[in-house]
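Trainee: With the sequence up front, the predicted model follows.
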Amino acid sequence: MRSSKRSAGNGQMQTTKRGLILFMETKASYSIVQSSRALHIFRELIKYLPDTYLMLQKNERDEVVLDNLIQVEPIIPIAGKLTLLKGILFRLQMSLKVFHFLISKKIDYVIIRGYDCIVLYPFLRLLNTKIYYDFHGKYHLELYQRKRILRGHIAKFSERVLLRNSDKILVVSPGIKAQIGEYAHKCIYLPNGVDVDKIVSSSSECPLDIPEDKKVIGFIGNWEQVMKIDDICDSIDYLKDVVVVIVGQGYDYKRIFEKYGQKENIILTGRLEYSSVLSILKRMDICIVPYNKDFYMSKLKDFFSNRKISEYLAAGKPIVIADIEGIPGYLRENVNYIKYESGNPESLADSVKYLLNDPEQISEMSHNNKILAKEFDWEQIVLKSGILEDL
């Protein structure tokens, strides 16, 4: 019997069901969005399902140490030349590792992410393993927009098979659920959360040398293609006594760095350790979410559920967001954020000046955001999602 129940020490019921969370080709790190999501979901599930395991790519820095965390080191290092081929070989290596693990541990359920997990499906079905697909939107549309047509076709086919054959689908926003309306009956709403206590209690000193009389605006997080970083950088031309700080790296980084890296009152930090990121976040006066209105995701109502927004909320920061349809529906204009016109840095500067000139509204918005953040603590998100009951 693989699923008999026993009484837990805290008076709640636990189950001996065995599970595996698998995010292909993602290193174990709280600084990487995909990995951070996997780690937090894992940390919550293991409280009630102690025979749950998490399998990720090994991080050379060994920054994450958790029981039941399995880090797989690539036989052939992926860095350097031929990264695409090396990535494919690592996926094969990871798949073989998963096959062996499923059989040896007699796994009851898996949570997987990424269209490349399609190679596991026949085997999972053969073993009668329950499949939870962590779905973050139709990736093939993003590939098409980036003119990667062949890969887009492969992703489209894989997503179709994954969605049809998964037992349950984890979705991070109502907008993403609306994309797959035909599968709404098997969707579980599990948005991106945040470790509220960790952000609130962070006490590291800001590593940046910014004069105290300067206001700080900026952005923290991986630069997805949907983020128009130029809006923030160009807004500095219309602002006085303000420093722009952009933390992270990502899409079009080289061009951004060459264009703005030496510009006065702009600081591009690149990727940093999470403790340093939190210290910079605390130093910021206003946080920006510079969505690109021309990107397909931006045109879908209530599409986004970005971790960076949850972090801004937890830190109690006023937020300025580009005026798109995809703004998370849980945010209320003039309560949690104000808008600016996407692609118009002068409009962004005007919104920043509006807030800076109204300390009372900044204080009220900060208060509102700290309250809202409590709803996006990882523990609350997992408990409210219903995934524990489903398992």
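Mentor: Nice, I can see it.
Trainee: going forward, measure contacts and count neighbours with C-alpha atoms only.
Mentor: Noted.
Trainee: Show me what the biggest strand by length in the chain is packed against.
Mentor: Secondary structure of the chain per DSSP state E: the longest strand is strand 19-27. When contacts are defined as 3 or more Cα pairs under 8 Å, 6 or more residues apart in numbering; DSSP states H and E, strand 19-27 packs onto helix 33-48, strand 52-57, helix 83-105, strand 109-113.
Trainee: for comparison:
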Amino acid sequence: MARVALVHDVAGVAKIQAELLRSAGHEVDQFALPDAGAGWNWPLKGVALPFRLAAYLPTINHLRRGKYDIVHIHWLSHGIVGVLSGRKFFAQAHGSDLHLNLNNPVYRWVTRSVLENAASVFYVTPNLKTFLEGYDEKLVYLPNPVDMRGIAAGFTAPTGVAKLLIFTRLDPVKGVEHILPAVETLSGIVDVTALNWGPLAAGYVKRYGRFVDFVPRVPHEQIGPFLQQFDVVIGQMRQGILSLMEIEALAAGRPLVTGVNWDLYRDDPPPVVHATTAREIVDGVQRLKADPPELGRLSREGREWAVRNHSYAHHLQLLESAYFG
């Protein structure tokens, strides 16, 4: 069995990977990187970079001295740790480390250096491949793992449409300006709930509070039972992908209305109701309300799709294949 170093963590993915690898008999060490200054704006962030790099030195030295078979680093700019260690390493891209960081000259240089030196580059959503042109031979699609045991516990398929959940962060990047204008009409059809979460939340609560029950985010371990309360879920409308929240909705057997770019899922299209405008959202919900068999089909096939593409077993299989061939 192999000795693996997992460096940094994003959204708990590295923690899950460590659990999966240990369950398969591998020895795993996890390294957290200091993030002081990471949230600052430029030019202060630039001033902090030399100090952050100095703070990475203990981890770099551990990687140099450690007898690791695999070094796997999350977040592309953090891959500089792998470059400076002189070891073979795998880098994992998560999103903003590509589509935001490539717009900054400093981070762009660091990111390109990491991409050039990495043995393989994992990317977690299919849209990220467009930012990785020129590195095709290194790319490995590694969808985020979802704990099907917790999310799907107590699963029952909906038999009608009475309660609807807007299950996305209230943020422009999620296309919520296309979702919330639908709630006045939707509130005459179903009970509407949304998360009171995101930079637009305060304004939307004030504007749409008559039509929507805005509730706090729930702890991750309660997401499964929380989702089971609803018959239909509305996801993001801008990115064209299924983010973790949309995948969790499918895993919980909740029929999903979301904006999806079918070209990104040609091999295995997700069973969802496609919508990108308020009118399309309302039409989709009305069709589901009028067609209980379709509601049941989407519930069943959505869970199967999530297991097929995002289960722990599938994720471990992809990891070991990339690591060891």
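Mentor: Sure thing, it's come through. All values derive from a computational prediction rather than experimental measurement.
Trainee: Next, the TM-score between them, please.
Mentor: TM-score of the superposed chains, computed with TM-score structural alignment, normalised by the length of the second structure, equals 0.81; 316 aligned residues with a Cα RMSD of 3.5 Å.
Trainee: now the longest strand of the first structure against strand 52-57, angle please.
Mentor: 20 degrees (axes from the mean of the first three to the mean of the last three Cα atoms, to 10 degrees).
Trainee: related to what we said a few turns ago, can you tell which of the helices and strands packed on strand 19-27 of the first structure is closest to H153 of the first structure?
Mentor: With Cα to Cα, the closest approach to H153 of the first structure among these belongs to helix 83-105: 17.2 Å.
Trainee: Not counting that closest one itself, show me its contacts.
Mentor: 18, 24-25, 72, 74-78, 107, 119-120, 123 (Cα atoms under 8 Å, 6 or more residues apart in numbering).
Trainee: With stretch 229-239 of the second structure instead?
Mentor: Contacts for stretch 229-239 of the second structure (Cα under 8 Å, 6+ apart): 158-168, 173-176, 178-179, 245-246, 249, 254-260, 275-277, 285.
Trainee: Now, those that are in strands?
Mentor: Applying DSSP E to the contacts of stretch 229-239 of the second structure, the entries found in strands are 163-166, 256-258.
Trainee: can you list the residues you listed in a markdown table and add distance to G296 of the second structure?
Mentor: Formatted as a markdown table, those follow (distance: Cα to Cα, whole Å):
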| residue | distance to G296 of the second structure |
| --- | --- |
| K163 | 15 |
| L164 | 15 |
| L165 | 17 |
| I166 | 20 |
| L256 | 12 |
| V257 | 14 |
| T258 | 17 |
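Trainee: ok, of those, which one's closest to W75 of the second structure?
Mentor: For these, the nearest to W75 of the second structure is T258 (26.7 Å; Cα to Cα).
Trainee: For the counterpart of the closest one in the first structure, grab the count of nearby residues.
Mentor: The pairwise alignment with the first structure assigns T258 of the second structure to I321, based on TM-score structural alignment. Counted with other Cα atoms under 10 Å, residues neighbouring I321 of the first structure total 21.
Trainee: do K129 of the second structure as well
Mentor: K129 of the second structure has 19 neighbouring residues, counting by other Cα under 10 Å.
Trainee: Translate it into the numbering of the first structure.
Mentor: In the first structure, K129 of the second structure lines up with K177, judged by TM-score structural alignment.
Trainee: Report the inter-axis angle for the longest strand of the first structure versus helix 83-105.
Mentor: Strand 19-27 of the first structure and helix 83-105 meet at an angle of 160 degrees, taking the same axes, to 10 degrees as the criterion.
Trainee: What are the contacting residues of strand 19-27 of the first structure?
Mentor: For strand 19-27 of the first structure, contacts defined as Cα under 8 Å, 6+ apart pick out 34-35, 38, 42, 51-59, 87, 90-91, 94, 107-114, 116-117.
Trainee: again with stretch 118-136 of the first structure
Mentor: 95, 99, 107-114, 158, 161-163, 166-172, 176.
Trainee: start to end distance for it?
Mentor: One end of stretch 118-136 of the first structure to the other measures 16 Å (Cα to Cα, to the nearest Å).
Trainee: What is the neighbour count of the residue lying closest to M1 of the second structure once chain neighbours are set aside?
Mentor: Once flanking residues are discounted, M1 of the second structure sits nearest to H26: 5.2 Å by Cα to Cα, 6 or more residues apart in numbering. Per other Cα under 10 Å, the neighbour tally for H26 of the second structure reads 15.
Trainee: and if you look at D241 of the first structure?
Mentor: D241 of the first structure: 11 neighbours (other Cα under 10 Å).
Trainee: same question, S120 of the second structure
Mentor: Burial measure for S120 of the second structure: 22 neighbouring residues, criterion other Cα under 10 Å.
Trainee: which position in the first structure aligns with it?
Mentor: Using TM-score structural alignment, S120 of the second structure pairs with K168 in the first structure.
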